[in-house]
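>>> Sequence and predicted model, in that order:
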Amino acid sequence: MFTAETAHRLLLGQGNWVTLLEIALRATVLFALIICSMRMLGRRVASQYTLFELSVVVTLAGAVGVPLQATERGLLPPVFIMMAVIVLQYAMAKWSVRSPGFETVISGAVSTIIHHGELQLDELKRAALSRERLFAMLRLRQVQHLGQLKKVYLEPSGDLSIVYAESPRPGLSILPKIDSRLREAVAVATEVSCGSCGHTEPDTQQQRNTCINCGDTEWIPAARELDD
């Protein structure tokens, strides 16, 4: 028989109405902690969602997971959590529209990781994005060397926005090292590139000195675009 005690157990489990305020506070604190954690993990984590959207998904998943498996837990607390997250999300979205700086704090800012064919190593380090991972993403865009690129932006979602150079020049090859024959085929005899940042100079005695851009001493033949 459905009684008041049964209704209380169904809605609140072993808690009471006062615990709803504590639950709302916990949801807000955990939501903020998740956003901070996602920011620290880097933008590669959020390749399909923005950090804010991913935080909402994780929070909602955590809210509904326990009541689905524990019969002693009521349904009202996770519903209350979901309502709190939705209200919080709506309020933060409205705030983001009014204050672009707030959106930057939540999701992160756009960063320039390649400028005129040269890697911005500090930005890569700040974004926790390795050169190998970046080169793989560029190869999927049919890029063969950095001289083809004017600027590459790393979006808050982890995607790349590419501005191609109007007049491509030789640059650091991003072809896999296992394909040595292809790398030799695209090598340019008159210019060399810094193996670290991609800074390219004429092939003189300069390659024996340190790179003026990053201070590295490894120089490799610059690459041209492979003809079709």
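The structure has been received and is ready for your questions. Bear in mind that the values here come from a model prediction, so they are computed numbers and not experimental data. Residues are numbered from 1 along each chain as shown.
>>> use CA for all of it now, contacts and neighbours both
OK.
>>> longest strand of this structure?
strand 187-194 (DSSP state E).
>>> who does the helix or strand just after it touch, helix- and strand-wise?
Downstream of strand 187-194, the first helix or strand assigned by DSSP states H and E is strand 200-202. Strand 200-202 sits against strand 187-194, with contacts defined as 3 or more CA pairs under 8 Å, 6 or more residues apart in numbering; DSSP states H and E.
>>> So which bits of the strand it packs on are buried?
Neighbour-count burial for strand 187-194, with 16 or more other CA atoms under 10 Å as criterion, is recorded at A187, V188, E191, V192, S193, C194.
>>> circling back: and the longest strand of the chain, what other elements does it pack with?
strand 200-202, strand 219-223.
>>> Check which residues of the shortest one are buried.
Applying a neighbour-count criterion of 16+ other CA under 10 Å, the buried positions in strand 200-202 are T200, E201.
>>> what's the burial count for T112?
Number of residues near T112 (other CA atoms under 10 Å) recorded here: 17.
>>> Tell me how far it lies from R141.
17 Å (CA to CA, to the nearest Å).
>>> second one coming, line it up with the first:
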Amino acid sequence: MTDAAATLHDWVFKGWESIGRVVFVGVLAYIGLLFFLRISGKRTLSKMNAFDLVITVALGSTFSTIIISRQTGLADGLTALALLVTLQYSVAWLSIRWPWFQRVIKSEPTLLFHQGQYLRLALRRERVAEGEVLAAIRSSGAARLEDVTAVVLETDGSFTVIQGVSQDSVTSLQNVQ
């Protein structure tokens, strides 16, 4: 076998030992991840704000590293998963108990469109284009801009479109900047 063919072979198939390691470590890492998620609660995988989203992505990245990387042992990987889950749990716990901590960690929802008017300063500050607001309005099913009371950029980066004018829509804008 030529050097090129050997290299190509290694790129495609490193051997049964490598596949066995992926299966063995993958199953154990999966069980470990399920265990950590179960004891930490549903909030660990929520996407209520940007921090939660980062933790979710980091868990997936760490999980894949455990499975694929030969340099990362199972114990190291499970420790990393436990650390991420513990940090997320701690930040959520602290932000519930101390409002000042929550203000430091989490952003507030931002009003981008209100009663037919784009709030241009808010759009610029949040780096959102009018077209993105229009896309959110279309996605909500609103047929006309006049039907939309407000569009809010939530702390997790999603848009909330409030349709119709009612007492509920005023209440729903209570903690929005």
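Good, I have the coordinates. Computed from a prediction, not measured in an experiment: that's the story for all the values here.
>>> quick revisit: is it possible to export the buried residues of strand 187-194 of structure 1 to CSV including distance to A127 of structure 1?
Shown next, in CSV, are the buried residues of strand 187-194 of structure 1 (distance: CA to CA, whole Å):
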residue, distance to A127 of structure 1
A187, 30
V188, 31
E191, 30
V192, 27
S193, 24
C194, 21
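>>> Just say helix, strand or coil for F113 of structure 2.
Of the three states, F113 of structure 2 takes strand under DSSP: H, G, I helix; E, B strand; the rest coil.
>>> Settle this for me: it is touching E146, isn't it.
No - applying CA atoms under 8 Å as the test, F113 of structure 2 and E146 come out as separate, 11.4 Å apart.
>>> any idea how far T71 of structure 1 is from R9 of structure 1?
9 Å.
>>> Sketch out the strands for structure 1, chain order is fine.
Using DSSP E, the strands of structure 1 run over residues 111-115, 118-119, 149-154, 160-164, 187-194, 200-202, 219-223.
>>> now the first one against strand 160-164, angle please.
Comparing the axes of strand 111-115 of structure 1 and strand 160-164 via axes from the mean of the first three to the mean of the last three CA atoms, to 10 degrees yields an angle of 30 degrees.
>>> Strand 111-115 of structure 1 vs structure 2, average distance?
Between strand 111-115 of structure 1 and the corresponding residues of structure 2, superposition yields a mean separation of 1.4 Å, by mean CA distance after the TM-score superposition for structure 1.
>>> returning to that earlier point: neighbour count winner among T71 and R9 of structure 1?
Set T71 of structure 1 next to R9 and count neighbours by other CA under 10 Å: R9 wins out with 19 against 12.
>>> what number of residues lie near the nearest residue to the more buried one once chain neighbours are set aside?
If the residues on either side of it in the chain are set aside, R9 of structure 1 comes closest to G74, at 6.2 Å by CA to CA, 6 or more residues apart in numbering. Other residues near G74 of structure 1 number 21, with proximity taken as other CA under 10 Å.
>>> Likewise for A4 of structure 2?
Around A4 of structure 2 there are 9 residues (other CA under 10 Å).
>>> Which helix or which strand is home to it?
Per DSSP H and E, A4 of structure 2 falls inside helix 3-12.
>>> what stretch of structure 1 does that helix fall on?
Aligned by TM-score structural alignment, helix 3-12 of structure 2 falls on no residue of structure 1.
>>> For A80 of structure 2, give me its contacts.
T62 (CA atoms under 8 Å, 6 or more residues apart in numbering).
>>> again, 6 Å this time
A80 of structure 2 sits next to no residue when contact means CA atoms under 6 Å, 6 or more residues apart in numbering.
>>> Could you check the helix holding A4 of structure 2 and say which residues are buried?
Neighbour counts over helix 3-12 of structure 2 (16+ other CA under 10 Å) mark no residue as buried.
>>> and if you look at stretch 51-62 of structure 1?
Buried, per 16+ other CA under 10 Å, within stretch 51-62 of structure 1: L51, F52, L54, S55, V56, T59, L60.
>>> next one: stretch 85-104 of structure 1
For stretch 85-104 of structure 1, a neighbour-count test (16+ other CA under 10 Å) marks V85, L88, M92, S96, E103 as buried.
>>> repeat for stretch 66-86 of structure 2
Those buried within stretch 66-86 of structure 2 under the rule 16+ other CA under 10 Å are I66, I67, I68, L74, G77, L78, A80, L81, A82, L84, V85.
>>> which of those sit farthest apart?
I68 and V85 (20.8 Å; CA to CA).
>>> Could you measure from A5 of structure 2 over to S158 of structure 2?
49 Å.
>>> quick one on the thing from earlier: could you point out the helix or strand that follows the helix holding A4 of structure 2?
helix 16-40.
>>> related to what we said a few turns ago, so which of the helices and strands packed on strand 187-194 of structure 1 gets nearest L25 of structure 1?
For L25 of structure 1, the closest of those is strand 200-202, at 54.7 Å, according to CA to CA.
>>> For the residue nearest in space to the middle of structure 2, which residues are in contact?
In structure 2, the C-alpha nearest the mean C-alpha coordinate belongs to L53, at 2.0 Å (CA atoms, centre = their mean). L53 of structure 2 makes contact with K47, according to CA under 6 Å, 6+ apart.
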